[in-house]
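Asks: Model the following, please.
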Amino acid sequence: MSTDTLRKSAPASSVTQTAAGALIAAVHTAAARINFTAAIAVTDQGGHLKAFDRADNAPFLTAEVALDKAWTAASFHIPTHRWNDYLANPRVAPLAGHSRLMAVGGGYPTIENGRCIGGLGIAGGSYEQDQ
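Replies: A predicted model of the protein is given here:
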């Protein structure tokens, strides 16, 4: 194969700042409705922070947890709550030692037209509230 025809890059879509802000606003509205305060992180498709907000009364640890949930979701394009089942498999269990992997509810890939464009991480409530 000639290097003239070899594709050297792939297009990568990313969540926009406007969409990230809208996600954060929607989560704060939903969190208030079910009575908890949240930290919300939105990452791009590579897991890099795009937008973040932490409610005044949300514990400070929620900031790091929300970012790691968004990172985990963007990394494998699956919700973070699904990791519990995966980590039960001894062949996958060693990944539990990865410092950023969050195997709890509240992390979701942001999908547009079938492609992952980022991650959303929510922390501050119970497992069910974050999810």
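
Asks: Only C-alpha atoms from now on, for both contacts and neighbour counts.
Replies: Will do.

Asks: ranges for the strands of the protein?
Replies: If DSSP state E is used as the criterion, the strands of the chain fall at 39-44, 49-54, 107-112, 115-123.

Asks: The ones you listed into JSON lines, with extra columns for distance to F76 and mean neighbour count?
Replies: As requested, the strands of the chain are exported to JSON lines (distance: least, Cα to Cα, whole Å; neighbours: other Cα atoms under 10 Å):
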{"stretch": "strand 39-44", "distance to F76": "13", "mean neighbour count": "30"}
{"stretch": "strand 49-54", "distance to F76": "16", "mean neighbour count": "19"}
{"stretch": "strand 107-112", "distance to F76": "8", "mean neighbour count": "23"}
{"stretch": "strand 115-123", "distance to F76": "9", "mean neighbour count": "29"}
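
Asks: one more to put side by side:
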Amino acid sequence: MHVNLENAEKAIEAARKKAVELKTQMCIAVVDSGANLKAFLRMDDAWVGSIDIAIKKAKTAVFFGMATGQLGKLSQPGKPLYGIEHSNEGLITFPGGLPIVDDDGVLVGAIGVSGSSVENDHKVAEAGVKVLGVSELPEHPWRT
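Replies: Predicted coordinates for the structure are as follows:
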């Protein structure tokens, strides 16, 4: 099952509202469960470089079914996934990407946000996910 266009647009709008509240400009991407871009928004004056980062954060979150910040913790030197960011044509392993999990616990897509501090990126991504479901799968082997 994939996130549909209506829900992807709801997530983008909720995330955009949070970005406005935080007084920042963001790039916001939603991908389906196959990591295909479903919806995208580049707010006025958002950095051009954040386009690629937002999309890659969303793809990273759906590829591994976890928040990009969580993957980042596992990919530090000496940790089990060190170097993973070089796979899959480049992953992003800092906060701002979250899986979208529906009420049945099914991964249906992900959201990626870039354009501010990683803390703000994460808050904006959370706002986008919140209107659709949750961001954690019920069981995950890498959960720490």
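
Asks: that older thread, make CSV from the strands of the first structure and add distance to V65 of the first structure to it.
Replies: As requested, the strands of the first structure are exported to CSV (distance: least, Cα to Cα, whole Å):
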stretch, distance to V65 of the first structure
strand 39-44, 8
strand 49-54, 11
strand 107-112, 10
strand 115-123, 6
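
Asks: for those strands, which one sits closest to P90 of the first structure?
Replies: Comparing these by their distance to P90 of the first structure (Cα to Cα), the top pick is strand 107-112, with 23.0 Å.

Asks: Remind me what that closest one packs against, helices and strands.
Replies: helix 61-76, strand 115-123 (3 or more Cα pairs under 8 Å, 6 or more residues apart in numbering; DSSP states H and E).

Asks: The first one vs the second structure - mean distance after superposition?
Replies: Spelled out, that is helix 61-76 of the first structure. Its aligned residues in the second structure lie a mean 0.5 Å from helix 61-76 of the first structure after superposition (mean Cα distance after the TM-score superposition for the first structure).

Asks: which residues of the second structure does that helix align to?
Replies: Residues 49-64 of the second structure are where helix 61-76 of the first structure aligns, with TM-score structural alignment as the criterion.

Asks: mind listing what's buried in the matching stretch?
Replies: With burial defined by 16 or more other Cα atoms under 10 Å, the residues of stretch 49-64 of the second structure counted as buried are 50-51, 53-63.

Asks: how about the strands of the first structure, which one is nearest Q17 of the first structure?
Replies: Evaluated over those, closeness to Q17 of the first structure peaks at strand 49-54, with 7.0 Å, by Cα to Cα.

Asks: between the strands of the first structure, which one is nearest to H28 of the first structure?
Replies: Per Cα to Cα, nearest to H28 of the first structure of these: strand 39-44, 8.2 Å.

Asks: wait, which of the strands of the first structure is closest to A88 of the first structure?
Replies: Using Cα to Cα as the criterion, the shortest distance between A88 of the first structure and the strands of the first structure is 18.8 Å, found for strand 107-112.
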